[in-house]
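S.K.: Sequence first, then the predicted structure:
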Amino acid sequence: MEQKQPAQVGIIMGSKSDLNIMQDAADVLKEFGIAFEITVVSAHRTPERMFDYAKAAAGRGIRVIIAGAGGAAHLPGMVASITTLPVIGVPVKSSNSIDGWDSILSILQMPNGIPVATVALNAAKNAGLLAAQILATSSEELTGKMQQYKDDLKKKIEESAAEVEAKS
């Protein structure tokens, strides 16, 4: 992806098959004008690549990492153990998954000292929003965009409520 500014968010996934889920995070970041990079990094099949990615991310300007993984889902936790950057884990319901519970628990049950923020199963959109909120703590412009997003959500619900109430 060609960008004018250096990436602030790294989106990584354990397999190319996770891209259909992880694209939601990329779409949110695009909506907020946040530069990102996206790649495949497998904790199990390419541990050296994972280690190198996690070690070098901050030096490239990455400020938040979103890591999606299915099955045993060790990628978010292993990356969090290597970097000081905040890591947001996206459990992905993969073809070899036990209804996604294996992924959820693998990411959620991190030991003390290695935190990973975990979103719901396949909820890469929320991961993108959380990354935007983290970055907004040091950007008034991004804070304004986030507030507008929340205001728009509120407006949609109010419109839905009025529509439902009008039919009753």
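M.R.: Sure, I can see it.
S.K.: only C-alpha atoms for contact and neighbour calcs from this point on.
M.R.: Fine.
S.K.: ranges for the helices of this protein?
M.R.: Taking DSSP state H as the criterion, the chain contains helices spanning 19-31, 47-56, 75-82, 101-108, 124-136, 140-167.
S.K.: Could you export those as CSV, including distance to Val9?
M.R.: Formatted as CSV, the helices of the chain follow (distance: least, Cα to Cα, whole Å):
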stretch, distance to Val9
helix 19-31, 8
helix 47-56, 12
helix 75-82, 14
helix 101-108, 19
helix 124-136, 7
helix 140-167, 14
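S.K.: could you measure the nearest residue to Leu108 once chain neighbours are set aside against Gly144, distance?
M.R.: Leaving aside its sequence neighbours, Leu108 sits nearest to Thr118 (Cα to Cα, 6 or more residues apart in numbering; 6.0 Å). Going from Thr118 to Gly144 by Cα to Cα, to the nearest Å gives 25 Å.
S.K.: So which of the two has more stuff around it?
M.R.: A direct count of neighbours by other Cα atoms under 10 Å for Thr118 and Gly144 places Thr118 higher, at 23 against 12.
S.K.: One more to weigh against that first structure:
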Amino acid sequence: MSCDHKNPVVGIIMGSDSDMPAMEACMKQLDEFHVPYEVKVASAHRKPLEVHEWAESAEERGIRVIIAAAGKAAHLGGVVAAYTPLPVITVPMKTSDLGGLDSLLSMVQMPSGVPVACVAINGAKNAAILAVQMLGTGCEGARQKIKDFKASMAQ
């Protein structure tokens, strides 16, 4: 995998525009790492065909890691994972009903064969860091960004 990322290598998808404020921390962190990304808003329940097409074509578009944010039933990450060979990181959104526990439990109970990684409720920043760590498995530049980031946290 080339480390010269001019086109998006991280795909961010969220179920609703209402998830955007919580996901700004993800985008900000990716910007700080200088990792290009694309953003899509599409619900697994209201726009399943659009989600299917976006997920299935992600690899062709150059995406290497997907971050999926959703609340309540929170099926978005699992649906995306069903249509792509790429790693999917899920971000459970805080909800008014159960504080996001509903989202979290939905995401961590994926069936065998369709795994997703899951960060904390509203853990958008950690999702971005994990995505860059994943990119770093095949890219020394991304790995160095994580090394530098962790060194700066220790100061």
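M.R.: Nice, thanks for sending it over. Predicted model only: the values in this text are computed from it and were never measured.
S.K.: on that earlier part again, mind checking which of the helices of structure 1 is nearest Gln5 of structure 1?
M.R.: Judged by Cα to Cα, the one of those that comes nearest to Gln5 of structure 1 is helix 19-31, at 12.3 Å.
S.K.: what residues does the closest one touch?
M.R.: Helix 19-31 of structure 1 is contacted by residues 11, 13, 35-36, 68, 92, 122-129, 132 when judged by Cα atoms under 8 Å, 6 or more residues apart in numbering.
S.K.: Any of those buried? List them.
M.R.: Burial by neighbour count, 16 or more other Cα atoms under 10 Å: within the contacts of helix 19-31 of structure 1 this picks out 11, 13, 35-36, 68, 92, 122-129, 132.
S.K.: For Met50 of structure 1, give its distance to Leu129 of structure 1.
M.R.: Per Cα to Cα, Met50 of structure 1 is found 24 Å from Leu129 of structure 1.
S.K.: Likewise for Asn112 of structure 1?
M.R.: To Leu129 of structure 1, Asn112 of structure 1 is 25 Å away according to Cα to Cα.
S.K.: do the same with Leu121 of structure 1
M.R.: When Cα to Cα is the yardstick, Leu121 of structure 1 and Leu129 of structure 1 sit 15 Å from each other.
S.K.: can you check Ala43 of structure 1 too?
M.R.: According to Cα to Cα, Ala43 of structure 1 and Leu129 of structure 1 sit 24 Å apart.
S.K.: Equivalent analysis for Gly100 of structure 1, please.
M.R.: 21 Å.
S.K.: Count the residues that sit near Pro115 of structure 2.
M.R.: Pro115 of structure 2: 18 neighbours (other Cα under 10 Å).
S.K.: among the buried ones among the contacts of helix 19-31 of structure 1, which two are most distant?
M.R.: Greatest spacing in these, by Cα to Cα: Ala35 and Val92 (23.2 Å).
S.K.: sorry, back to before: correct me, but the residue nearest to Leu108 of structure 1 touches Ile88?
M.R.: Yes: taking contacts as Cα atoms under 8 Å, Thr118 of structure 1 lies within contact range of Ile88: 5.8 Å.
S.K.: At the geometric centre of structure 2, which residue sits there?
M.R.: Centroid check for structure 2 by Cα atoms, centre = their mean gives Ile67 as the closest residue, at 1.0 Å.
S.K.: Verify the stated contact: it with Val9.
M.R.: No: assessed by Cα under 8 Å, Ile67 of structure 2 is found out of contact with Val9, at 11.0 Å.
S.K.: hmm, back to that, spit out the contact partners of the residue nearest to the centre of structure 2.
M.R.: 10-13, 77, 88-91, 127-128, 131.
S.K.: 7 Å - rerun?
M.R.: Residues in contact with Ile67 of structure 2 (Cα atoms under 7 Å, 6 or more residues apart in numbering) are 11-13, 88-90, 127.
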